[in-house]
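J.: can't give you the sequence, but here's the structure:
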C-alpha cells in the first residue's frame, strides 16, 4: 500500500540540488517524530550522502517539557542521530507568548544548524497546520480570491529562509496529521501531545477546535506556484517603475502611480512602502483600498499610511518616512542596533547615539541632484539617521556601518516570494537572498 508519509520524505530528498545534512526540528509530537523517522528511513534507502541531525527546543513554558526533550534524545540515540536540546532561558513575555516562542524557536534552531553544520532545517508542519494558518491569516487580513495583496492567502510556503541564514523546509504540508499518526502507530513509535495545542487561550488552538477539516481544503486559496508567479510579476514591475534614493525615498512616475487596479503592482508598491516605513508587514486591506483610491484620483496631495507619506505631485509620486515618533537609539562600543525598524547600525568601535535628522545639506543636495523636488529632498533628509560618536574626534558616519533592513523578508522569507524579495533588496542596496538547497517541492 502506498505510504504518503514516507513518499513525502523521499520526494524531499530527490528535490535537493545536492545531498547534504538536514537538521530536523523535533518537539516530540507526532508530526516531528514522523518526519524524523520517515527521513531516517528514506535516507537508508537512498544511500547517497545525506545525513540527519536533530534539535529539540525546550521553551520551558510548562512542566514536563524537559522530560519530553529527553525522550526525543533517547529516540534519536536509538536511530544513531546526533541530537541537541536548546532551552529558552530568561524571562518570558506576558503577552504574545506564542509569537515570541516561534521567533525564539527559529533563532535556536539556527544556532543548532550552525553547530551541526547543517544545510537546512526540516519541520513537521502538516496540512492541518496549513488549514489553520490560512484561517488565522484570513481572519486578520480578509481577502477576495486572488486579489488579497498576498496577505497569507497562499498559506505557509514549502520553503522559508530564516534571517538570511538557513532555509527551512516543510515537506509534510500536503500530509494530514492522522496519516502521520497511523504511520507511527504501525511502527510502534509513540509521541507526546503538547497541552497548549488545545488551550483556548491561544488563537491557533481556538481555530483548531472550530475549523471543520473535512470541509477545509488542504490547498490554500493561492497555490505556491500562483504566489510565485505573482511575486515574479511584482518584481518586474518594481524594477521597471521604482527608483529608491539613499534608501530614504522612492520615486514613481506619475503614469505608473495611477495603475492601482493591478494587484501585482499594488503588492509591489506596498512592499516598497513597508521597507520605507520600517514595517515587517503590508498595510491592512482597508488602508490599501484608501491608498488606491487616492492614487487613482491623479490629483496632487499627500496621504500617510504605515508611517509613510505618499506625496503625489505632478512630477510623480514620492514615498518617504513620516517625520513623527522617530526614536533615539544608543549603541554601545562595538555593538549593533536597529534604528526605527529601517536601518541596522553597527559600531566600528565607539559608542554611538542615533537619532533623526542627519546634518543634511550634502544629503539634500544629492537628492536634489538626483532629480527630486526640493521639498521631497528636505523631508526625506529630515528622517535620515543622524549618528553621533562618543569620541568627538571621529565622525559618527565613519564610525558605523549602516544597512537598510528589509523588514518584510530579512527574518522570514517565504520561498515563493524570493524573486520579489530580491527586487526589493537590490532597490535598497542590499544583496540578493541566498537560493534554497532544493528545487521546487
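T.: Nice, I can see it. These figures come from a predicted structure and were not determined experimentally.
J.: Going by C-alpha atoms from here, please, whenever you check contacts or count neighbours.
T.: OK.
J.: most distant residue from the middle of the chain?
T.: The centre of the chain is farthest from one residue, residue 393, which by C-alpha atoms, centre = their mean lies 39.9 Å away.
J.: quick one: secondary structure of that residue?
T.: Classification of residue 393 by DSSP: H, G, I helix; E, B strand; the rest coil places it in coil.
J.: got the contact list for residue 281?
T.: 274, 407-408 (C-alpha atoms under 8 Å, 6 or more residues apart in numbering).
J.: between these, which is nearest residue 43?
T.: Proximity of the contacts of residue 281 to residue 43 (C-alpha to C-alpha) peaks at residue 408, which lies at 35.1 Å.
J.: Report the contact partners of that closest one.
T.: Applying C-alpha under 8 Å, 6+ apart, we find residue 408 in contact with 271, 274-275, 279-282.
J.: Try it again at 10 Å.
T.: Residues counted as contacts of residue 408 (C-alpha atoms under 10 Å, 6 or more residues apart in numbering) are 271-272, 274-275, 278-282, 421, 424.
J.: where's it, which helix or strand?
T.: According to DSSP states H and E, residue 408 maps onto no helix or strand at all.
J.: Kindly report the same for residue 266.
T.: Assigned by DSSP H and E, residue 266 belongs to helix 263-276.
J.: burial count for residue 296?
T.: Residue 296 is flanked by 14 other residues according to other C-alpha atoms under 10 Å.
J.: before we go on, here's another structure to hold up against the first:
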C-alpha cells in the first residue's frame, strides 16, 4: 500500500479533477465511463479522491463500464472494474453492446454504441453528466489526424471539445484533456493501482494507432489549443448570428437564404453558415467538402442564377434569394412498426404511435403543403419542387395493394426535423450555432451544459 504522504501529495490528476468539479453550476452525481485502462481508472480514482478528501463532498460519483463484447476477455475485465469500484465504494453498472457487429467501420460503430449506452445509464441514474478519460495524448493524436485530411471544415488545432452533448440528452465532459498519460500512470502507481490495456490500442489497422506510434511527445501547447477553441467558438457565434439574420425556414423542408449572405462565400463564417444549413436540408452529418464549396461559390458568383445540385440539396437561386431543398431522388421507403422510432432520409425522426405498421416515404398528397408554402412566401416553382421530397405516411396495406381504398392513418405518426449536424454529437464549441439552426427548423434549444466553462458560458 502507498504511504499516507504519497496518497495526500498533490498530483496533476487530482488537480485536474478539482478544477473540473469547481466549474459546475450546482453539485450532483457524476457518472464516469471506465474501461479498466490506465486513463479511465485514473480519472475515477482522481474524482473519487477529490470528492471524498478534496473538499467537494457535495458531489457523488458513479461509474459505468461498456462491454463491447468484441473480445472473449471483455466480460471478465468489466467484472474486474466492478470489483475495483466496489472496493472504493463507488456504485457501478455494466452495459453490454449486444446484437450483430458490423464487418467494417467497427470502431465508429462501437463508439456510437458506447455513447448511446452511456447516455442510457446516465439518464437512468440521474447524473449531471458523463465523464470520459480522453488525455492530452489523445488530443494530440486527434489534431494530427484532422490536419492530415483535406476537409477545410475540420476543426484542426481545436481538437476534441471539452464537452459534447450526445443524442440531445447527456453531456459528456473530458476533465483530463490537458493531462498526459504518463502522469496518470504515475498517479496510479503512487496509489498502488494497476490497469490493463485493450489489445486494439496497438492494432495498426486503426488510424489512431498508426498516428500514436508515429507521433513524438511534442504537440500543440495547452495555450495553442485554448486559443484554437476560442476561435472555433467565435466562428460558431458569428455563423449563428448570420443564420438568425439572413435565413428563413419553411416547414422543415426549405430554407431561404438572403442574397446578402449567399453572395459572400469568401467570408469563412458566412460560408460555414450556408453549408451548415445545406447539410441539415440534405440530411447529412458533415459539411460538404472543399470541391463542393468551390463549385457552389462559382455558381453563386454567376449573374445568371439557376439551379445547382450538390450533397442531395438543390440550390435554387432567384432574385428573392437562394432556396435550399432536398432533391427528389434517392428517397427510400421505410416500414415502421407500432411503437418504433426511426430516422427517415437523415432528415426526420418518426415515431409510430399507432397500432398498425406504417410506410414512410416521399410524395403522396401534397396540394395542401404546397399551398401553405406558397402562402408563406415561397415562389410557386420552389414550392412545387420542394414538396416532392416531403415526408408522407401510408398504411402498409395501401402500399401493398394500391388499388384498395385505405382508411386514413389513426393516429398519424409523430415527426420532428432531425438536425443532422448536431442531434447525435454536439461539441460545446458549436452550441450557439446549433441553437440557431434548431430554432430555424422548429426544434427546441439544446440542453444547456452543467458547467461554467470558459468556452461555453456565453452560448449556454
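T.: Alright, I've got the coordinates. All values derive from a computational prediction rather than experimental measurement.
J.: quick revisit: how close does the residue farthest from the centre of structure 1 get to residue 138 of structure 1?
T.: Computed as C-alpha to C-alpha, to the nearest Å, the residue 393 of structure 1 to residue 138 of structure 1 distance reads 54 Å.
J.: Going along the chain, name the strands of the stretch 301-441 of structure 1.
T.: In the stretch 301-441 of structure 1, the strands defined using DSSP state E, counting those that start in this stretch lie at 301-305, 308-313, 316-321, 329-331, 336-339, 343-347, 352-356, 385-389, 400-404, 412-414.
J.: Residue 323 of structure 2 corresponds to which position in structure 1?
T.: Counting by TM-score structural alignment, residue 323 of structure 2 corresponds to residue 318 in structure 1.
J.: what's the biggest helix by length in structure 2 packed up against?
T.: Ranked by residue count under DSSP state H, the longest helix found in structure 2 is helix 222-246. Counting contacts by 3 or more C-alpha pairs under 10 Å, 6 or more residues apart in numbering; DSSP states H and E, helix 222-246 of structure 2 packs against helix 136-147, strand 254-257, helix 259-262, helix 268-282, helix 431-440.
J.: how about it: buried residues?
T.: Neighbour-count burial for helix 222-246 of structure 2, counted by 16 or more other C-alpha atoms under 10 Å, picks out 225-226, 228-244, 246.
J.: Could you tell me where the helix or strand following it falls in structure 1?
T.: Toward the C-terminus, helix 222-246 of structure 2 is succeeded by strand 247-250 as the next helix or strand (DSSP H and E). Here strand 247-250 of structure 2 aligns to structure 1 at residues 242-245, judged by TM-score structural alignment.
J.: What is the mean deviation of that stretch from its aligned residues in structure 2?
T.: Compared with structure 2 after fitting, stretch 242-245 of structure 1 has a mean deviation of 0.5 Å; criterion: mean C-alpha distance after the TM-score superposition for structure 1.
J.: Residues in contact with that stretch: which ones?
T.: Stretch 242-245 of structure 1 has contacts (C-alpha under 10 Å, 6+ apart) with 249-253, 256-257, 268-269, 272, 276, 317-320, 366-367, 370, 372, 377, 380, 424, 426-429.
J.: how does it look with 7 Å?
T.: 250-252, 427-428 (C-alpha atoms under 7 Å, 6 or more residues apart in numbering).
J.: again with stretch 184-195 of structure 1
T.: Outside of stretch 184-195 of structure 1, the residues within contact range by C-alpha under 7 Å, 6+ apart are 28-30, 33-34.
J.: quick check: the helix holding residue 266 of structure 1 aligns to which part of structure 2?
T.: Matched against structure 2 by TM-score structural alignment, helix 263-276 of structure 1 falls on residues 268-281.
J.: Show me the contact partners of that stretch.
T.: Contacts of stretch 268-281 of structure 2 with the rest of the structure, by C-alpha under 7 Å, 6+ apart, involve 235, 238-239, 242-243, 253, 261, 264-265, 285-288, 313, 324-326, 419-421.
J.: Tell me the residues of structure 1 aligned with stretch 127-141 of structure 2.
T.: Under TM-score structural alignment, the match for stretch 127-141 of structure 2 is residues 118-132.
J.: Not counting the matching stretch itself, show me its contacts.
T.: 20-25, 31-32, 35, 155-156, 166-170, 172-177, 204, 207-208, 216, 218.
J.: and with 8 Å instead?
T.: Contacts of stretch 118-132 of structure 1 from elsewhere in the structure, counted by C-alpha under 8 Å, 6+ apart, are 20-26, 31-32, 34-35, 53, 109, 113, 155-156, 166-177, 204, 207-208, 211, 213, 216-218, 220, 437.
J.: And the residue mapped onto residue 168 of structure 1 from structure 2, how far from residue 409 of structure 2?
T.: Under the alignment (TM-score structural alignment), residue 168 of structure 1 pairs with residue 172 of structure 2. As judged by C-alpha to C-alpha, residue 172 of structure 2 and residue 409 of structure 2 stand 39 Å apart.
J.: more crowded one of the two?
T.: residue 172 (29 against 15).
J.: name the element that one belongs to?
T.: Residue 172 of structure 2 belongs to strand 170-173, assigned by DSSP H and E.
J.: Just give me the mean distance for that strand relative to structure 1.
T.: Compared with structure 1 after the fit, strand 170-173 of structure 2 shows a mean deviation of 0.6 Å (mean C-alpha distance after the TM-score superposition for structure 1).
J.: Now that strand: buried residues?
T.: For strand 170-173 of structure 2, the neighbour count (16+ other C-alpha under 10 Å) marks 170-173 as buried.
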